[in-house]
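Participant: The sequence and its predicted three-dimensional model are supplied below.
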Amino acid sequence: MQRERSFRRYDIYKFIGKWDESLVLGLISAEHLALNLLTPSTVLDARSEIKTGISVQLDWSLDNLGATISGRKNLEHSFIDYKALLNVYGHDDSVSFNTQCGSQWDGFGYYGDQATGLYYNGTKHENIIRTGNENLGIHNWCARGGIVGRGVLLDYVAYMEETGQELPNPCTRFGITVDVLDKIVAHQGIEWRDGDILFIRSGFVRWYNAAGPEEREKNISGPDAAFIGVKTNDASRDWLWNHHFSAVAGDTLAFEQYPILSNSVALHEYLLPRWGTPIGEMFDLETLSKQCAAHKRWSFFFTGAPLNIPGGIASPPNAIAIF
């Protein structure tokens, strides 16, 4: 059963990482708040989702997004030939990339509250680099065992097509409302559990896979770039809060509709600095969608192992769904 949370006293817990007063007593520590909903018992419950043994990788290929986003460095991959160097038959390879150039988890040092400059647990902006992001780095997620639990896909694309509705252009600032998300929940027969890992398929990756190079570059790197996502309003914020997700992810570039306007409710500013909820972006949910339809269920066992880089700001998800 969904437990409602009021936002009237929200400011009391603004930057101290607590769901409500009962958790102040130590039932969940302030560190990595939402991830702490993934308790051993939650993970054990999630294993019941494994019935067929079919697994699906949810990472886009790191070189897939050829267009440059916000000047970020794309993947550079080179080989080292040990036959030429040492007369030994063997190879190494070397990779260099911005951790936000493809499928990614946004960590807690990525985005702060824009009004105060504070990050999760009240961390100041200057302390991120000064401390090597020791307290908020993604290596802390690795130390707790990664992100493992029950994943749930809300397939917006399939729902719109199955109900005869026209899909919006994913390269526009279209906002998916919580009213529609609730209709998808009913359509798919989802029953929520605390600590579920939410995935939303909006259609961006499907568009990208079908688009040509010029269309991709124009829509992603152009000055008017805009993308579909969860609507940036109070209703979306409240809906995410009340469902107690341990992490959220989507197939679009920002999870929420982009660009984030000054008069809108920036979900990044709630999920990351206030609630300690990882945000996944540009996940490849196409094969997952097909498997969900084939299995006639939209929940699955999920495991994600971010890169164990001390102080990491973001990371490829290394994500797998298992049916």
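Facilitator: Received, thanks.
Participant: From here on, just use CA atoms for contacts and neighbour counts.
Facilitator: OK.
Participant: Let me see the contact set for the most centrally placed residue in the chain.
Facilitator: When the chain is reduced to its mean C-alpha position, the nearest residue by C-alpha atoms, centre = their mean turns out to be residue 280, at 1.4 Å. Residue 280 makes contact with 103, 104, 105, 106, 247, 248, 249, 250, 255, 317 under the criterion C-alpha atoms under 8 Å, 6 or more residues apart in numbering.
Participant: Going by secondary structure, it is in what exactly?
Facilitator: In the assignment (DSSP states H and E), residue 280 maps to strand 279-281.
Participant: likewise residue 187?
Facilitator: helix 178-188.
Participant: can you pull the buried residues of whichever helix or strand comes after the strand holding residue 280?
Facilitator: The C-terminal neighbour of strand 279-281 among helices and strands, as given by DSSP H and E, is helix 286-295. Within helix 286-295, the residues that qualify as buried are 286, 288, 289, 291, 292, counting by 16 or more other C-alpha atoms under 10 Å.
Participant: circling back to that earlier point, nearest residue to the residue nearest to the centre of the chain other than its sequence neighbours?
Facilitator: In space, residue 280 comes closest to residue 249 once its chain neighbours are excluded; the distance is 3.9 Å by C-alpha to C-alpha, 6 or more residues apart in numbering.
Participant: here's the one I want to compare it with:
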Amino acid sequence: MTGNPGAAPTPPSPGAGNGPAVSRQEFDALFAAVRTWGRWTPADRGAWNRVTPDHVRRAAALARSGTVVPLARPWNTAAGPDNSKPALHYMSDLGDVEAPEPSTHKDFIAVDYHGKATSHLDALSHAAYRGQLYDGRTARECVDAGGARFGAVSALGPLVTRGVLLDLPAVLGCPWLEPGRAVHAGDIVSAERALGVTIGEGDAVLLRSGSVRRRREKGAWDPGTASAGFHVDAVPLLAERGIALLGGDGDSDVRPSPVEGVHSPVHALALAAMGVPLLDNLDLEALSAAGAEAGRYEFLLVVAPLNIPGGTGSPVNPVAVL
């Protein structure tokens, strides 16, 4: 996908139109309130420990029509305002060297995936707050040049659970949420009511802001400056519901951040406090259409990150089945 940087939105000031700004002291109190340290073994699977075989069986029963919807964006090798480190893809074998039949074709891929362009999963080692990873582990003791010794993506394994799509543009009757629009706890409750779903224990919650559609129609911009996403006041509700995974077509955080001195407060709360892995940069447009056609916004979700020992996350192509 390509875009026109001239289409970049004018970011609002923190808290403008989205509720009051949050002080660092208030944020620290919120962090302590939603923290689940010491709750699970193994600790570095965090909230994925909530998903039991019963959760998987109930989720599998949601695959009624057999409609399969992939949720990843295309591998993006083009630089742009939302892709400062483009992915690599080149051919390493064109089948033009003499060899026994059959000839082969091979390619190489690589990516610095933590950013705004690649669909990926954040493991618990990805974010620390005040020097601490989830479960109170000291980040400098757990992560070094060799990778993560706690909270690595390899500790998570695949996740199969019930997914819930919070399709805010569908609820509000608009094509997308403008960058900078915060989603509050009241928005979540209203969306549940309008879409006929209720977030429950062990669920994966996906927020559609419509950012992919906006990018296609208006061009790329820098989501690090302005993006629709959750306000921190939505997190206690998600914590109370006992979610296992949070994600969306952005990276879950509203920007500009409403919290002084914290660029990605939802990342800090989800990963470091709650042990909830994050799915970033999904394409939820097809899922929105499939949900509207089926008349339901719950589905079987399968997330299978790469098995990377020491990895802080993984590129991923989650799959929803309705």
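Facilitator: On my side now, so go ahead. On a predicted model such as this, the values are computed, not experimentally measured, just so you know.
Participant: After superposition, what is the TM-score?
Facilitator: Overlay of the two chains. TM-score (TM-score structural alignment, normalised by the length of structure 2): 0.81; 288 aligned residues with a C-alpha RMSD of 2.6 Å.
Participant: if I pick the aligned residue in structure 2 for residue 49 of structure 1, what's in contact with it?
Facilitator: Taking TM-score structural alignment for the superposition, residue 49 of structure 1 sits opposite residue 62 in structure 2. In this structure, residue 62 of structure 2 makes contact with 162, 298, 299, 300, 321, 322, judged by C-alpha under 8 Å, 6+ apart.
Participant: can you tell me which of those stay in contact in structure 1?
Facilitator: Mapping these onto structure 1 (both residues aligned by TM-score structural alignment, their matches' C-alpha atoms under 8 Å) leaves 162, 298, 299, 300, 321, 322 still in contact.
Participant: out of these, who's nearest residue 207 of structure 2?
Facilitator: residue 298 (12.5 Å; C-alpha to C-alpha).
Participant: Skipping adjacent residues, who's closest to the closest one in space?
Facilitator: The spatially closest residue to residue 298 of structure 2, leaving aside those adjacent along the chain, is residue 164, at 4.7 Å (C-alpha to C-alpha, 6+ apart).
Participant: Contacts only, for the one you found.
Facilitator: When contacts are taken as C-alpha under 8 Å, 6+ apart, residue 164 of structure 2 is in contact with 197, 199, 203, 204, 205, 206, 297, 298, 299.
Participant: For those, pick the one with the most neighbours.
Facilitator: Taking other C-alpha atoms under 10 Å as the neighbour criterion, residue 204 ranks highest of those with 30 neighbours.
Participant: Roughly how far does the counterpart of that one in structure 1 sit from residue 265 of structure 1?
Facilitator: Residue 204 of structure 2 is assigned residue 197 in structure 1 as its aligned equivalent, the criterion being TM-score structural alignment. Residue 197 of structure 1 sits 22 Å away from residue 265 of structure 1, going by C-alpha to C-alpha, to the nearest Å.
Participant: tell me which element residue 170 of structure 2 is part of?
Facilitator: When elements are defined using DSSP H and E, residue 170 of structure 2 is found to belong to helix 168-172.
Participant: same question, residue 217 of structure 1
Facilitator: Secondary-structure assignment from DSSP H and E places residue 217 of structure 1 in helix 213-221.
Participant: Please apply the same query to residue 44 of structure 1.
Facilitator: When the helices and strands are read off by DSSP H and E, the one containing residue 44 of structure 1 is helix 40-46.
Participant: about what we covered before: quickly note the distance from the residue nearest to the centre of structure 1 to residue 239 of structure 1.
Facilitator: Distance of residue 280 of structure 1 to residue 239 of structure 1, computed by C-alpha to C-alpha: 18 Å.
Participant: Alright, that wraps it up for me.
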